[in-house]
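Novice: The following block contains a protein sequence and its predicted model.
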Amino acid sequence: MFYLFHGDDEYRRSLELATMKSKLGDQSAIDLNTTELSGSDLTLDQLIFACDSVPFLSDKRLVIVHGLAARLGRRKEAAEEEEDGEDVFLERLEDYLSNLPETARLVFVENRAIGKGNPIRKMVSAYDHGYEHEFVPLKGFQLSKWISQRVEEEGGKIDRDAVQLLANYVGNDLRLLDQEVGKLLTYVGQGRSISRDDVERLVSYVREASIFDLVDAVGTRNTKLALQLMEKLIDDGNHPLYILHMITRQIRILLQTRELKDKQTEPGDISALLGLHPYVVKKALAQTPNFAVTQLEELLHRLLDVDVAIKTGQMEPVLALELFLTEAGR
């Protein structure tokens, strides 16, 4: 059998692969009977060798190939002689898949959704022993349901508004959500349901989201809301210098993100280049239309002046922040 696992939901895709590996036996059997290959420079002989190898202490071998479908999908953009080589590869691959050994479980894995015209996807559809699973990120009710079920699986309980807050601010990154659920369950212990207050107190992305909202208010010239958010952050125990630092960090992220976006850089590449979590980049990209590059540069200069004024004792921290937010909203 052979499979195509594709789509943006890395967490559920990894769980499915882990389930397939577990069926091979214990860890030693898994190690002996699992081969992972990069499709970027894979030859058909390498693939055949891996799939034809006889399983050891198991009745199946698992061969996982990363990125081959994407590579073959780009073949039309290649030079003519390279295209001919890929066409030969495809012909031989199709012949081999029709006679794939019963002992082999071959999985083509892609980090993004693959179009219906992709040759690997076409092969999966053409054979009875081919299977496709697109891992589409969960949204809305499905995402909320997943959070609730994950908490229940771990023996906990969670309030509905806490579920909604997690979904809104952490998003559909299930791996990150799983980590945050674990922290929350450890924090509340047994017998108590996770509340909205617990999420606001413990989940780092929720705390950071308050900074996103504050910067949003600056970008839309909503000074009243910006000041209210600042007061809430202070009431929650955040030091004014911490708030200043987080605003500066966010403005700098916005400037860097805006510059890369203007160069047509993909969100995933922006995340890698800046060393930021995809959630942070997603929020920044949503904010960039509110700011011109010159405005972001000016805000950074003002923030530096505020930092110096506070640290040299020229201004009281809360007053300095209030003045900055008031001037930035003009």
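Specialist: It's in.

Novice: C-alpha from now on. contacts and neighbour counts both.
Specialist: Noted.

Novice: Count the residues that sit near R249.
Specialist: Residues lying near R249 (other C-alpha atoms under 10 Å) number 14.

Novice: contacting residues around the host helix or strand of it?
Specialist: Element membership of R249, judged by DSSP states H and E, is helix 240-262. For helix 240-262, the external contacting residues (C-alpha atoms under 8 Å, 6 or more residues apart in numbering) are 211-212, 215, 230, 233-234, 270, 281, 284-285, 287-288, 293, 296-297, 299-300, 303, 307, 317-318, 321.

Novice: which SS class is L4?
Specialist: Secondary structure for L4, judged by DSSP: H, G, I helix; E, B strand; the rest coil, is strand.

Novice: Contacts only, for it.
Specialist: Taking C-alpha under 8 Å, 6+ apart as the criterion, L4 is in contact with 107-110, 120-121, 124, 130-134.

Novice: The structure to be compared is supplied as follows:
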Amino acid sequence: MNLQEALKQVRQQNFSSVYLIQGTENYLAELFKSELMKQLIQTEDDQFNYSSFDMEEVPLSLAIEEAETIPFFGDHRLVFIEHPYFLTAERKNNGIEHDINGLLSYLDQPSPTTILVVIAAFEKLDERKKITKALKKSATVIDINPMGEKEVRQYIEQTIQSEGYEIRPDAFQQLLYLTDLNLSKIMGELQKLYLYAAQEKVITLDAVKELVPKSLEHNVFDLTNDVLSGNSEKAMQLYEDLILQGEETIKLNAILLNQIRLFLQTKILAKLGYQQANIAETLKIHPYRVKLALQQVRRFELERLEIIYDELVENDYKMKTGRMNKELLFELFILKLSGEMVR
């Protein structure tokens, strides 16, 4: 079942005895949890009917015992099971030994007055396990894996419109870029933007630039673009700003090295005929990062990227062995590369 249909049923007070929320999009999981609590936990007495159990900290048997307890002055008991790593192939050292048989028995005959919600924030579950098969068979399964770029864009546009706001196209693009198309991050940043634009109800590019912070990776991505575009002045200014913010030159060189590695991998796979989705799957990274990389690497020959990569590897060695002043070495690299790019 998709999330929207599940939310609709919850709002209509049509509850399932057991839910399995599976996927890594935390915002969507929190949205479903909040709606359940809104519908079921409305008074002080209702608070006694709500429990949440972290499987990394407490035994599963406690959650099952709670689920089997009748509600206190209410119609339903709401029980959340978080981090159920026993549904995956993951093995935890010194992890809690959970009594899976207790959950299996419960699933055979769930309490009619309890709503049990298992939140499996994992990319995939171990489908070979008996408990996974039983849970998927008994529960209403809600898929909350990350949306594709098109779905995220549509969701955010509809959300902004429903709040009575408008966002400029350039501001929208910058927001997606700075949040790496991560729905949870976007929704968090939108709350600040709503407050900032409360009077005009229009979210501008200046507002996004002022309120949405740049991660170190984004700054290095911009530094990479400045260097590869031959803009040495802008690249040097950004590098100096990062140093003033307390960043280490060795760390910046390493992130830049990773960025060029991504460009190389993307370029090679694209030449082999891989599409954006295939590249993302092969490299195990978000498709939006691949999209940005593909836009950049079209301008450069593979051989040139290989030379840049080798230079960064050599610089990393020189910095870590103290063969040359690391700040000077990095600055010379920026000036040399920028000069070559404008020829």
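Specialist: Thanks, I have the structure now. The shown structure was predicted, so the numbers you read here are calculated from the model rather than taken from an experiment.

Novice: TM-score for this pair?
Specialist: After superposition, the two chains reach a TM-score (TM-score structural alignment, normalised by the length of structure 1) of 0.66; 274 aligned residues with a C-alpha RMSD of 4.1 Å.

Novice: which of the contacts of L4 of structure 1 does structure 2 keep?
Specialist: Retained contacts for these in structure 2, judged by both residues aligned by TM-score structural alignment, their matches' C-alpha atoms under 8 Å, are 107-110, 124, 130-133.

Novice: Show only the entries of those residues found in helices.
Specialist: V124 (DSSP state H).

Novice: Quick one, which of the kept ones among the contacts of L4 of structure 1 are buried?
Specialist: Among the kept ones among the contacts of L4 of structure 1, those classed as buried by 16 or more other C-alpha atoms under 10 Å are 107-110, 124, 130-132.

Novice: okay, among those, which ones form the most distant pair?
Specialist: Using C-alpha to C-alpha, these span at most 15.7 Å, a distance reached by E110 and G130.

Novice: just to revisit the earlier point, if we go by neighbour counts, what in the helix holding R249 of structure 1 is buried?
Specialist: 240-241, 243-244, 246-248, 250-258, 260.

Novice: What's I70 of structure 2 aligned with over in structure 1?
Specialist: Using TM-score structural alignment as the criterion, I70 of structure 2 maps onto V54 of structure 1.

Novice: Kindly provide the distance from its match to Y279 of structure 1.
Specialist: Using C-alpha to C-alpha, to the nearest Å, V54 of structure 1 is found at 43 Å from Y279 of structure 1.

Novice: For the corresponding residue of structure 2 for S148 of structure 1, which three-state class applies?
Specialist: Applying TM-score structural alignment, one finds that S148 of structure 1 aligns to E157 in structure 2. Judged by three-state DSSP, the three-state class of E157 of structure 2 is helix.

Novice: Contact partners for E157 of structure 2?
Specialist: By C-alpha under 8 Å, 6+ apart, the contact list for E157 of structure 2 is empty.

Novice: Could I get the full set of strands for the stretch 51-200 of structure 2?
Specialist: For the stretch 51-200 of structure 2, strands defined by DSSP state E, counting those that start in this stretch occupy the ranges 77-82, 114-120, 140-143, 166-167.

Novice: Quick one: distance of stretch 111-127 of structure 1 to the chain centre.
Specialist: 23 Å (C-alpha atoms, centre = their mean, to the nearest Å).

Novice: can you list the residues that contact it?
Specialist: Contacts with stretch 111-127 of structure 1, where a contact means C-alpha under 8 Å, 6+ apart, come from 2-4, 6-10, 67, 69-70, 72-73, 90, 94, 98, 130-132, 134-135.

Novice: One more pass at 7 Å, please.
Specialist: Residues outside stretch 111-127 of structure 1 that contact it (C-alpha atoms under 7 Å, 6 or more residues apart in numbering) are 3, 6-8, 10, 69, 73, 130-132, 134.

Novice: same check, this time on stretch 206-225 of structure 1
Specialist: 169, 200, 226, 229, 246-247, 287, 290-291, 325-326, 328-330.

Novice: Distance to T43 of structure 1 and secondary structure for those residues - can I get that in JSON lines?
Specialist: Conversion of these to JSON lines gives the following (distance: C-alpha to C-alpha, whole Å; DSSP: H, G, I helix; E, B strand; the rest coil):
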{"residue": "Y169", "distance to T43 of structure 1": "43", "secondary structure": "helix"}
{"residue": "E200", "distance to T43 of structure 1": "51", "secondary structure": "helix"}
{"residue": "A226", "distance to T43 of structure 1": "57", "secondary structure": "helix"}
{"residue": "L229", "distance to T43 of structure 1": "57", "secondary structure": "helix"}
{"residue": "M246", "distance to T43 of structure 1": "49", "secondary structure": "helix"}
{"residue": "I247", "distance to T43 of structure 1": "50", "secondary structure": "helix"}
{"residue": "Q287", "distance to T43 of structure 1": "44", "secondary structure": "helix"}
{"residue": "N290", "distance to T43 of structure 1": "48", "secondary structure": "helix"}
{"residue": "F291", "distance to T43 of structure 1": "48", "secondary structure": "coil"}
{"residue": "L325", "distance to T43 of structure 1": "59", "secondary structure": "helix"}
{"residue": "T326", "distance to T43 of structure 1": "62", "secondary structure": "helix"}
{"residue": "A328", "distance to T43 of structure 1": "58", "secondary structure": "helix"}
{"residue": "G329", "distance to T43 of structure 1": "59", "secondary structure": "coil"}
{"residue": "R330", "distance to T43 of structure 1": "61", "secondary structure": "coil"}
